[in-house]
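Colleague: here are the coordinates; sequence isn't available:
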């Protein structure tokens, strides 16, 4: 689901135990592998998530501005690594798509009436983003190493702090609730603002059961040193709906506008 957040951030700025460290950190009773296994179980189970071939979320996202403008979005993901994010406002649609190897974006809000390829940085981030099931589902098969680094408090919840090292050696920290074993927070891709890099944190809230699986319905992204956060609220979730691969291909200009416009 972090793939959704990567795509959302790109547009918002407009307006299994193998591979895990098994030793427990001080003050913890569980190993990294056990925390990961309990997280997957709490979210619905490994086999249930493996059975999800596509995931679509729609709702509202805060794009900022003086009036905290909320606009509708639709995010669609399909295995193994395809994604599409649409943001609609004033009869126009901004979008980002990734076909598993290449990505494109359309940004009419910036007066750019053309399809642009991902930058080298955007392509790298897209390739690193987790699949639709999240970072701990099938983590070993994805080539991720998980280490436990102790306990921390996240918004009043005691949480296990995990260090994830992806197969490309990118490192991220993830905090898992010590009671519910659901994700509370994860490090995002650092963002460059005012000429320097700022750390990013993504908070997961309001979990609901969708098709037997627990899915967060509120994502809030905070950039260290920036007071304003961005909140995405999910109203509808659909799993295993038929999704044509053409949806993730290079967009035609007409597809960047609402029908009939």
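Modeller: Looks like it arrived, so ask away. Quantities reported herein were computed from a predicted structural model and do not represent experimental measurements.
Colleague: C-alpha from now on. contacts and neighbour counts both.
Modeller: Fine.
Colleague: the helix or strand residue 158 falls within packs against which elements?
Modeller: Under the criterion of DSSP states H and E, residue 158 resides in strand 157-165. In terms of contacts (3 or more C-alpha pairs under 8 Å, 6 or more residues apart in numbering; DSSP states H and E), strand 157-165 is packed against strand 145-154, strand 171-177.
Colleague: could you check how far residue 229 is from residue 156?
Modeller: 19 Å (C-alpha to C-alpha, to the nearest Å).
Colleague: repeat for residue 147
Modeller: 23 Å.
Colleague: what do you get for residue 1?
Modeller: Counting by C-alpha to C-alpha - residue 1 and residue 156 are separated by 23 Å.
Colleague: same question for residue 123.
Modeller: 36 Å.
Colleague: residue 187 too?
Modeller: From residue 187 to residue 156 the distance is 18 Å (C-alpha to C-alpha).
Colleague: quick one: which of those two has more around it?
Modeller: residue 187 (19 against 7; other C-alpha atoms under 10 Å).
Colleague: just the element for that one, please.
Modeller: strand 183-193.
Colleague: second structure for comparison follows:
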């Protein structure tokens, strides 16, 4: 799965320390691993039928002013997203229309003005495969996949795949060697201070939603930090009607709705991959 962007997480294996091993000659090929992953997640035909998706749940973030903040993530192919999180009855919003994105969050002065995505944020959002992730239908998306090795993820063997996107960015996807579900992905993310950090996103608590396997728990955080963000998905809706207008530049809140609330939309939890979240 993969879907929130709706807050970003990251990729670059050089800084990650895992116990890697070479894939034995008799082991599975990359095409076989991807094929088993697609089958484990519900099948290619079933995923192709999903054009829109909504997640609703709650988020716990080191950057949030309170725990268990309710969120809604709306996704529409190929890569439109709208992520809303509610803090003290105020909404912080990030939207991407497929080309450009905006961030809206009340600040300490009690006002809010939509701000455009940075160049790096827009590029990263264009790379996202918000409905089904990097592996499903990867050739049609222009994503090339190679097999690098095997690692231990959560105490279990996992195949480490390198997925190179049309933009040239390479991300790594770990596929559980027993269930063949993708359980981890990495990404490089640029912080508001201009630093580039490697973020790991881990997927767990997979459940069947109309025959598709969805991770209902997504934990993300920089490799070099102990602080983690956790998205818990309480409900998944497949193919709801979503008007393109909800993915356009958000309107500022009305004056009577404004309160003095501090929300940093630049430091929000990373969205899946997506991861997805993608899912």
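Modeller: Noted; the coordinates are in hand. Remember, it's a predicted structure, so these values are computed and weren't measured experimentally.
Colleague: just to revisit the earlier point, ok and the strand holding residue 158 of structure 1 relative to strand 183-193, angle-wise?
Modeller: With axes from the mean of the first three to the mean of the last three C-alpha atoms, to 10 degrees applied, the angle from strand 157-165 of structure 1 to strand 183-193 works out at 60 degrees.
Colleague: where in structure 2 does strand 157-165 of structure 1 fall?
Modeller: Under TM-score structural alignment, the counterpart of strand 157-165 of structure 1 in structure 2 spans residues 156-164.
Colleague: centre of the chain versus the matching stretch, how much separation?
Modeller: 17 Å (C-alpha atoms, centre = their mean, to the nearest Å).
Colleague: tell me roughly how far that stretch lies from structure 1 on average.
Modeller: Compared with structure 1 after fitting, stretch 156-164 of structure 2 deviates on average by 0.6 Å (mean C-alpha distance after the TM-score superposition for structure 1).
Colleague: wasn't residue 49 of structure 1 part of a strand?
Modeller: No. Residue 49 of structure 1 is assigned helix when assessed by DSSP: H, G, I helix; E, B strand; the rest coil, not a strand.
Colleague: return the residues in contact with it.
Modeller: 133, 137, 213 (C-alpha atoms under 8 Å, 6 or more residues apart in numbering).
Colleague: can you map out the strands along structure 2?
Modeller: Per DSSP state E, structure 2 carries strands over the ranges 52-60, 69-76, 80-87, 90-96, 101-104, 115-116, 144-153, 156-164, 170-176, 182-190, 196-209, 212-222, 229-238.
Colleague: in this structure residue 31 of structure 1 contacts residue 38, no?
Modeller: No. Between residue 31 of structure 1 and residue 38 there is no contact under C-alpha atoms under 8 Å: 10.7 Å.
Colleague: report the separation between residue 145 of structure 1 and residue 171 of structure 1.
Modeller: Relative to residue 171 of structure 1, and taking C-alpha to C-alpha, residue 145 of structure 1 is found at 9 Å.
Colleague: need the residues touching each of those two.
Modeller: In contact with both residue 145 of structure 1 and residue 171: 164-165, using C-alpha under 8 Å, 6+ apart.
Colleague: show me the contacts for the residue mapped onto residue 44 of structure 1 from structure 2.
Modeller: Correspondence of residue 44 of structure 1 to structure 2, assessed by TM-score structural alignment: residue 42. Listed by C-alpha under 8 Å, 6+ apart, the contact partners of residue 42 of structure 2 are 211-213.
Colleague: same deal with residue 219 of structure 1?
Modeller: Here residue 219 of structure 1 is in contact with 5, 202-205, 231-233 (C-alpha under 8 Å, 6+ apart).
Colleague: out of those, which are shared with structure 2?
Modeller: Retained in structure 2: 202-205, 231-233, out of the contacts of residue 219 of structure 1 (criterion both residues aligned by TM-score structural alignment, their matches' C-alpha atoms under 8 Å).
Colleague: reformat the residues you listed as a markdown table; add neighbour count.
Modeller: Output for those, formatted as a markdown table (neighbours: other C-alpha atoms under 10 Å):
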| residue | neighbour count |
| --- | --- |
| 202 | 22 |
| 203 | 20 |
| 204 | 17 |
| 205 | 17 |
| 231 | 21 |
| 232 | 22 |
| 233 | 21 |
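Colleague: quick check, nearest of these to residue 251 of structure 1?
Modeller: residue 232 (24.2 Å; C-alpha to C-alpha).
Colleague: pick out whichever of residue 145 and residue 171 of structure 1 has more residues nearby.
Modeller: Taking neighbours as other C-alpha under 10 Å, residue 145 of structure 1 and residue 171 compare with residue 145 leading, 24 against 14.
Colleague: residue 139 is in contact with that one, correct?
Modeller: Yes. Residue 145 of structure 1 is within contact range of residue 139, at 7.4 Å (criterion: C-alpha under 8 Å).
Colleague: what's the burial count for residue 37 of structure 2?
Modeller: So residue 37 of structure 2, with other C-alpha under 10 Å, has 22 neighbours.
Colleague: contacting residues for it?
Modeller: By C-alpha under 8 Å, 6+ apart, the neighbours of residue 37 of structure 2 are 135, 175, 180-182.
Colleague: how about a cut-off of 7 Å?
Modeller: Contacts for residue 37 of structure 2 were tallied using C-alpha atoms under 7 Å, 6 or more residues apart in numbering; they are 180-181.
Colleague: show me what contacts the residue positioned nearest the centre of structure 1?
Modeller: The centroid of structure 1 falls nearest to residue 2 when counting by C-alpha atoms, centre = their mean (1.5 Å). Contact analysis of residue 2 of structure 1 by C-alpha under 7 Å, 6+ apart lists 129-130, 134.
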